[in-house]
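S.K.: no sequence on this one, just coordinates:
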């Protein structure tokens, strides 16, 4: 008993820690701090078929949660869920449940939910069986997931209702997760998500706030904030490229395979595979259980164009883990590995 008690330590208060010169570890220090506007983006594409390999709903949701966490940690701007033809899909089950019917949509649905700021979820995501355990997944805690007492010149809001009286047709009340009412001086349909710009400093009064609607890219392009990931579905491997939302497409596309060159070569300035830090839109594509070879085999457009080797589709074809000890690397593992391996590429580009 006495031995147990002797191991107890007194927890110093914040003021005591400061006076002792000790580091206060009670609060997070790794808060995202923007430095300058950023035009370039990082995209990640992976097949929804990986969800079909998880046996239970909880495992499927947890898998989606792992992917979302990796995307948040490494500031992925776009996630593409593509159909690699390796999972049978059918019509949704009762009440639209897709976990066992359409793995591509299920992954898209859960990732969309997790990216959405918590104060918007009730309005934008009605009760759905796909999301029955999503609330228990680890928080992404991204810069746009703001607390009510935090101030940022940008926020995500949802249209709650039109203004009242004579203002009904000219402005919209938004829920932006703030204690004040926030109004947009334009009419919006109820439950519309919108990115808004507010004053740089928190107003001293609690009066209603007027805001300006901006592009979802504005926080990144104007101020350099990481503002979560956009997400879309692609019907095939080739559709990742043909449906690209960026003008001019992706500058650099990186396909992953155990038959590729070591990933370090694209980081080595002396290598022919080196990626210069001048790109605007970088895309990383991961395969499923059968690899990107299977995705190519299921893509009629690429096969019709005479593409016989998946490495022909990409600018770089890399092996994430040369001499791997396990026979296979799971896609959810490859997400973390690829984003970690290519982080230096992004950091160099950020510094330009």
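M.R.: Now that the structure is in, tell me what you want to look at. Just so it is clear, the structure is predicted and the values come from calculations on it, not from any experiment.
S.K.: C-alpha from now on. contacts and neighbour counts both.
M.R.: Fine.
S.K.: how about the helices of the stretch 101-250 of the chain, start to end?
M.R.: For the stretch 101-250 of the chain, applying DSSP state H, counting those that start in this stretch gives helices covering 103-115, 118-124, 218, 239-242.
S.K.: and those: which comes nearest residue 37?
M.R.: Ranking the helices of the stretch 101-250 of the chain by proximity to residue 37 (Cα to Cα) places helix 218 first, at 8.9 Å.
S.K.: what lies in contact with the closest one?
M.R.: Helix 218 is contacted by no other residue when judged by Cα atoms under 8 Å, 6 or more residues apart in numbering.
S.K.: one more time with 10 Å
M.R.: The contact list for helix 218, computed with Cα atoms under 10 Å, 6 or more residues apart in numbering, reads 37-39, 154, 195-197, 224-225, 227.
S.K.: included below, for side-by-side comparison, is a second structure:
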């Protein structure tokens, strides 16, 4: 390699390092979470199931791109049809689930399944092919025993989408979805009672890939009956310590002026198809006498001077993630209050 080629290579490596400097890697975990709250009415006025599925897919792809850990689907209209929140939550769950697990874990109505299957892949990193090897994989428990002559405490056999069954030396509920640690290289074991060689794995928390290695492992779905329930029923003990409401009525901030508090659990909220967040708050009695500025850390306009009269939620989600991502990476977890 000539000196000029070496110099060119060093420049490329420097640029790559600068571009990816904030991305979680296998050597650095991510100790904060990001949640989105979307209104069920986003699929309430679409013409058919195919269009509704497309809306769900757009939200799912944006969530994966932004490393979203939780999506909350909430009812934003009094007496809203359960079918809208049910479809959106089930569609998002279907899209997040690795394809090799969908038949077992996500049984859907035929029309829903057909519409979702026609959509392209969302590109989630935990959607692995049969021959792709990663330290972590999602699987489903097919068989389990609480007693065994070989290992005290039981064992389980898991389908993880590879050419062999996975063996775990512990009892697990059948049909449960689990996160497996397989290591950098496969380790196998001959299981005499089934006369089959299986891969040995360890069951870990679904949060382990993110917290230990910075590897994205998909999002969970939560359904809330109201905007108030989105906040009140937070799954984290400390609650959401960063809440960002999005609205055309919100304040405008350039990237350089967007300063966030240090946070562990962030939540970005979007209004409904017919009502924005401010109108939904007026509609819910739990927020009587409160303004958006009282509820959210920041009430933000994520698309100033927009060309359309109103943004659809699926478009707003993608725009918000792109707009907020640099700030979220800087202020999330233990990185401190560094201005972007």
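M.R.: Happy to help now that I have it. What you see is a predicted model, and the numbers here were worked out from it, not measured in a lab.
S.K.: could the helices of the stretch 101-250 of the first structure go into a markdown table alongside mean neighbour count?
M.R.: Converted to a markdown table, the helices of the stretch 101-250 of the first structure look like this (neighbours: other Cα atoms under 10 Å):
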| stretch | mean neighbour count |
| --- | --- |
| helix 103-115 | 22 |
| helix 118-124 | 16 |
| helix 218 | 20 |
| helix 239-242 | 17 |
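S.K.: possible to save those as CSV with distance to residue 275 of the first structure?
M.R.: Shown next, in CSV, are those (distance: least, Cα to Cα, whole Å):
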stretch, distance to residue 275 of the first structure
helix 103-115, 29
helix 118-124, 37
helix 218, 27
helix 239-242, 19
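S.K.: which among those is found nearest to residue 289 of the first structure?
M.R.: helix 103-115 (13.9 Å).
S.K.: find the nearest non-adjacent residue to the residue positioned nearest the centre of the second structure, please.
M.R.: Compute the mean C-alpha point of the second structure, and by Cα atoms, centre = their mean the closest residue is residue 219, 2.5 Å away. Of all residues not flanking residue 219 of the second structure in the chain, residue 69 sits nearest, at 4.3 Å (Cα to Cα, 6 or more residues apart in numbering).
S.K.: the aligned partner of the one you found in the first structure: neighbouring residues, count only.
M.R.: Counting by TM-score structural alignment, residue 69 of the second structure lines up with residue 77 in the first structure. Other residues lying near residue 77 of the first structure total 21 when counted by other Cα atoms under 10 Å.
S.K.: for residue 268 of the first structure, same thing?
M.R.: As a burial measure, residue 268 of the first structure scores 13 neighbours (other Cα under 10 Å).
S.K.: in the first structure, what sits opposite residue 201 of the second structure in the alignment?
M.R.: Under TM-score structural alignment, residue 201 of the second structure pairs with residue 211 in the first structure.
S.K.: ok so, going back, need the contact list for the residue nearest to residue 219 of the second structure.
M.R.: Listed by Cα under 10 Å, 6+ apart, the contact partners of residue 69 of the second structure are 32-36, 63, 207, 210, 216-221, 265-266.
S.K.: can you do 8 Å?
M.R.: With contacts taken as Cα under 8 Å, 6+ apart, residue 69 of the second structure has the following neighbours: 33-35, 218-220.
S.K.: returning to that earlier point: of all the helices of the stretch 101-250 of the first structure, which one is nearest residue 347 of the first structure?
M.R.: The minimum distance between residue 347 of the first structure and the helices of the stretch 101-250 of the first structure falls on helix 218, with 20.6 Å, by Cα to Cα.
S.K.: what about that closest one, how far off from the second structure?
M.R.: In the superposition against the second structure, helix 218 of the first structure averages 0.7 Å from its aligned positions (mean Cα distance after the TM-score superposition for the first structure).
S.K.: and the longest strand for the first structure?
M.R.: Using DSSP state E, we find that the single longest strand of the first structure is strand 252-262.
S.K.: what range does that strand cover in the second structure?
M.R.: Aligned using TM-score structural alignment, strand 252-262 of the first structure spans residues 242-252 in the second structure.
S.K.: doesn't residue 217 make contact with residue 96 of the second structure?
M.R.: No. At 9.4 Å, residue 96 of the second structure and residue 217 do not qualify as touching, with contact defined as Cα atoms under 8 Å.
S.K.: what does residue 274 of the first structure correspond to in the second structure?
M.R.: Structural alignment (TM-score structural alignment) places residue 274 of the first structure against residue 259 in the second structure.
S.K.: got a list of contacts for stretch 210-224 of the second structure?
M.R.: Contact with stretch 210-224 of the second structure is made by 24-31, 63-64, 67-75, 85, 89, 92-93, 96, 124-126, 206-207, 209, 230, 233, as judged by Cα under 8 Å, 6+ apart.
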